[in-house]
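# A structural model of the following input is requested.
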Amino acid sequence: MTLELNTLYNSDCIEGMEKLEDKSIDMILCDLPYGTTNCKWDEIIPFDQLWEQYKRIIKDNGAIVLTASQPFTTKLISSNMSWFRYEWIWKKGRHTTGFQNAKRMPLKNHENICVFYKKLPTYNPQGIIPLVKVRKSSRRKGGDLLGKGLTKEYTTTHTNYPRSILDYSRDKKTFHPTQKPLTLFEYLIKTYTNRGDLVLDNCMGSCTTALAADNTKRKWIGFELEQEYCNKGIERINTNREQLGLSQASVRTINDLLEGGYENDSTNHTR
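Reported below is the predicted structural model:
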């Protein structure tokens, strides 16, 4: 089964991803449930099922970029150590939590962004500045302590390469309790994909990934189980798409595709 692009599916994410073709996704960008609240939508997705689908649908050189916060971060990384590569730190501007425990531990104003991949993915470092004069340097590879080893010449053509801390304040208008900044997700999408690539968010929530993909000229597919967030999310998506001069996106279900009944039923779906 082929799912439609630029479409939000009101579906369980595992069931939805099972319908995606092998190695069809250029990037997975997702704000997974952390399991830190008692909310139904915050239940941790079983890692074995999650990685079974992620590994199947991501291209060999695709990046899987997942937001996290301790203790969920440790659980997430441990669930696939062989693919984990590094993390970014999202500094939430001035937003700070943990005041109830301020006498016991430091206040918190960051989350983790974990990067997984099988093979080196697209990497477009953002904000780099070309050097007026190219710099060359020689460095030893191995055997430095003994003064031995091969010498390799490096050429530096740019400066201002990204560092691991990304400082982005939360968006002022939000409707989802864990909504991430639009500019942060635009940054990540531009870093790990090129124009025209396909981005998957299997837990759409506020649908920030869809907006970020539209704004950066990427394609997207999303899954969201909660009907309330589908309704609010598609409205947000289409308001943004209208401003960009793009056609309206739709909310669909997997059953719509199986039954072929979507075109004749406009009452149960938001166009």
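
# only C-alpha atoms from now on, for both contacts and neighbour counts.
OK.

# what's the helix or strand for the residue sitting nearest the centre point of the chain?
Note on the chain: the residue nearest the mean C-alpha position is residue 29, at 1.9 Å, using Cα atoms, centre = their mean. Under the criterion of DSSP states H and E, residue 29 resides in strand 25-30.

# show me what that strand is packed against.
Packing contacts for strand 25-30, counted by 3 or more Cα pairs under 8 Å, 6 or more residues apart in numbering; DSSP states H and E, involve strand 58-68, helix 182-192, strand 198-201.

# isn't the residue nearest to the centre of the chain up against residue 64?
Yes - between residue 29 and residue 64 there is a contact at 6.2 Å, judged by Cα atoms under 8 Å.

# common neighbours of these two, please.
Here residue 29 and residue 64 have no joint contacts, going by Cα atoms under 8 Å, 6 or more residues apart in numbering.

# the longest helix anywhere in the chain: which residues count as buried?
For the chain, the longest helix by residue count, based on DSSP state H, is helix 227-244. Buried positions in helix 227-244, judged by neighbour count with 16 or more other Cα atoms under 10 Å: 229-238, 240-241.

# please generate a structure for the following sequence too, so the two can be compared:
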Amino acid sequence: MDQHSMQNGRTDWRNRIYCEDALHGLARIPDGAIDLIVADPPYGLGKDYGNDSDKLDADAYLRWMQHWVDAALPKLKPSGSLYIFLTWRYAPEIFVMLKQRMTMMNEIIWDRRVPSMGGSTRSFSSVHDTIGFFVRQKGYYFDLDAIRIPYDAETKKARSRSIFVGSKWLELGYNPKDVWSVSRLHREHRERADHPTQKPLEIVERMVKASCPPGGVVLDPFMGSGTTAVAARRCGRDYVGFELNTEYCEIIEQRLAALGGDACGYGQTALAL
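Take a look at the predicted model:
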């Protein structure tokens, strides 16, 4: 597809996973077409993703982060948002870089519920990931009601006084806080695919429901095992993404196929090599 056709209403880039570098592939997507970016880039910790994508030194890593951010952000609508998974080692520098381009709404702490076994003997054990929530402008899309956490029956009963009757917050639940306690996907977890840093569906679905309208499009520049695509389809949204590792692309195709063609709405073009 050439640049001219992309900028004239073509939508055949939707619901596709491209097995290529996002820095090259983002040109396939028209500017201002994406509602939400969910990014889980390499953390700069030397993880093995079947390539050298996580083996940069600190300066090169931060330059690379800025490079892909500057390529991805023009794809967002004015009402769009970005969630980015990071490690505490680089979050401060990356947050400063992003705050020069967007408005930061939250620093979310993902408590991975790591068991209290072993760990460092010369520092406190790291048991969390950092997530940045950024928006393009004041009128960003955010659906709080879609992600409220229901109160249990005991709490509702304790709020039975007349001043609470009919209160929306009591009926629908409370606003999720900025610490998300969700178990990491251990080796035997039913969601687990063959990927070293797979994120739980519970976390990504919360992002999608809150920050992408129904029928909207979620972009993931680093698809990995495809959790963002699966979350989008389960939530009635479209997706587009990029992944360098062809083995991970096959895992994504299998996970999407397991949802059923009618249920997730993707066709023969879901995977693009």
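
# put together CSV for the helices and strands packed on strand 25-30 of the first structure, with distance to residue 165 of the first structure on each row.
As requested, these are exported to CSV (distance: least, Cα to Cα, whole Å):
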stretch, distance to residue 165 of the first structure
strand 58-68, 13
helix 182-192, 11
strand 198-201, 23
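
# residue 5 of the first structure: which of these is closest?
In terms of Cα to Cα, the element of those nearest to residue 5 of the first structure is strand 198-201, at 8.4 Å.

# what does that closest one correspond to over in the second structure?
Per the alignment by TM-score structural alignment, strand 198-201 of the first structure matches residues 217-220 in the second structure.

# still on that earlier bit, counterpart of the residue nearest to the centre of the first structure in the second structure?
Checking TM-score structural alignment: residue 29 of the first structure goes with residue 38.

# from memory that match sits against residue 84, does it?
Yes - contact criterion Cα under 8 Å: residue 38 of the second structure and residue 84 qualify, at 6.1 Å.

# how near is the residue of the second structure positioned farthest from its centre to residue 265 of the second structure?
Ranked by distance from the centre of the second structure (Cα atoms, centre = their mean), the top residue is residue 162, with 40.8 Å. Distance from residue 162 of the second structure to residue 265 of the second structure, counting by Cα to Cα, to the nearest Å: 46 Å.

# cool, and residue 135 of the second structure?
Counting by Cα to Cα - residue 135 of the second structure and residue 265 of the second structure are separated by 28 Å.

# try residue 231 of the second structure
For residue 231 of the second structure, the distance to residue 265 of the second structure equals 13 Å [Cα to Cα].

# which one's more surrounded, those two?
The neighbour count for residue 231 of the second structure versus residue 265, taken as other Cα atoms under 10 Å, is higher for residue 231 (25 against 15).

# which residue sits closest to that one in space, ignoring its chain neighbours?
Nearest in space to residue 231 of the second structure, with sequence neighbours left out and distances taken as Cα to Cα, 6 or more residues apart in numbering, is residue 205 at 5.2 Å.

# alignment lookup: that neighbour to the first structure.
Match for residue 205 of the second structure (TM-score structural alignment): residue 186.

# ok, residue 249 of the second structure next?
Counting by TM-score structural alignment, residue 249 of the second structure corresponds to residue 230 in the first structure.

# what's around residue 183 of the second structure, how many residues?
Residue 183 of the second structure, neighbours per other Cα under 10 Å, totals 17.

# mind checking the SS state of it?
Following DSSP: H, G, I helix; E, B strand; the rest coil, the label given to residue 183 of the second structure is coil.

# aligned counterpart of it in the first structure, please.
Using TM-score structural alignment, the partner of residue 183 of the second structure in the first structure is residue 169.

# check contacts around that match.
91-95, 181.

# verify the contact between residue 213 of the first structure and residue 188 for me.
No - using Cα under 8 Å, residue 213 of the first structure is not in contact with residue 188, being 10.1 Å away.

# the two: who's more crowded?
For residue 213 of the first structure and residue 188, the more surrounded residue by other Cα under 10 Å is residue 213, and the numbers stand at 26 against 20.

# so what does the more buried one match up with in the second structure?
Residue 213 of the first structure maps onto residue 232 in the second structure when the alignment is built from TM-score structural alignment.

# with residue 65 of the first structure instead?
In the second structure, residue 65 of the first structure lands on residue 83 (TM-score structural alignment).

# burial of that match, as a residue count?
Residue 83 of the second structure: 23 neighbours (other Cα under 10 Å).

# could you do residue 38 of the first structure as well?
8.

# quick one: distance of stretch 65-79 of the first structure to the chain centre.
Put simply, stretch 65-79 of the first structure sits 13 Å off its chain's centre (Cα atoms, centre = their mean, to the nearest Å).

# pull out the buried residues from it.
Using 16+ other Cα under 10 Å as the test for burial, stretch 65-79 of the first structure gives 65-69, 72-73, 76-77, 79.

# same question for stretch 58-66 of the first structure.
Buried residues in stretch 58-66 of the first structure, counted by 16+ other Cα under 10 Å: 58-66.

# quick check: the farthest pair among these?
The most widely separated members of the buried residues of stretch 58-66 of the first structure, counting by Cα to Cα, are 60 and 66 (17.3 Å).

# am I right that residue 230 of the first structure is in contact with residue 8?
Yes - counting by Cα under 8 Å, residue 8 is a contact partner of residue 230 of the first structure at 7.4 Å.

# quickly list what's touching both of the two.
Common contacts of residue 230 of the first structure and residue 8, defined by Cα under 8 Å, 6+ apart, comprise 224, 251.

# which strands or helices does the longest strand along the first structure pack on?
If you go by DSSP state E, the first structure has its longest strand at strand 129-141. Other helices and strands packing on strand 129-141 of the first structure, by 3+ Cα pairs under 8 Å, 6+ apart, are strand 150-159.
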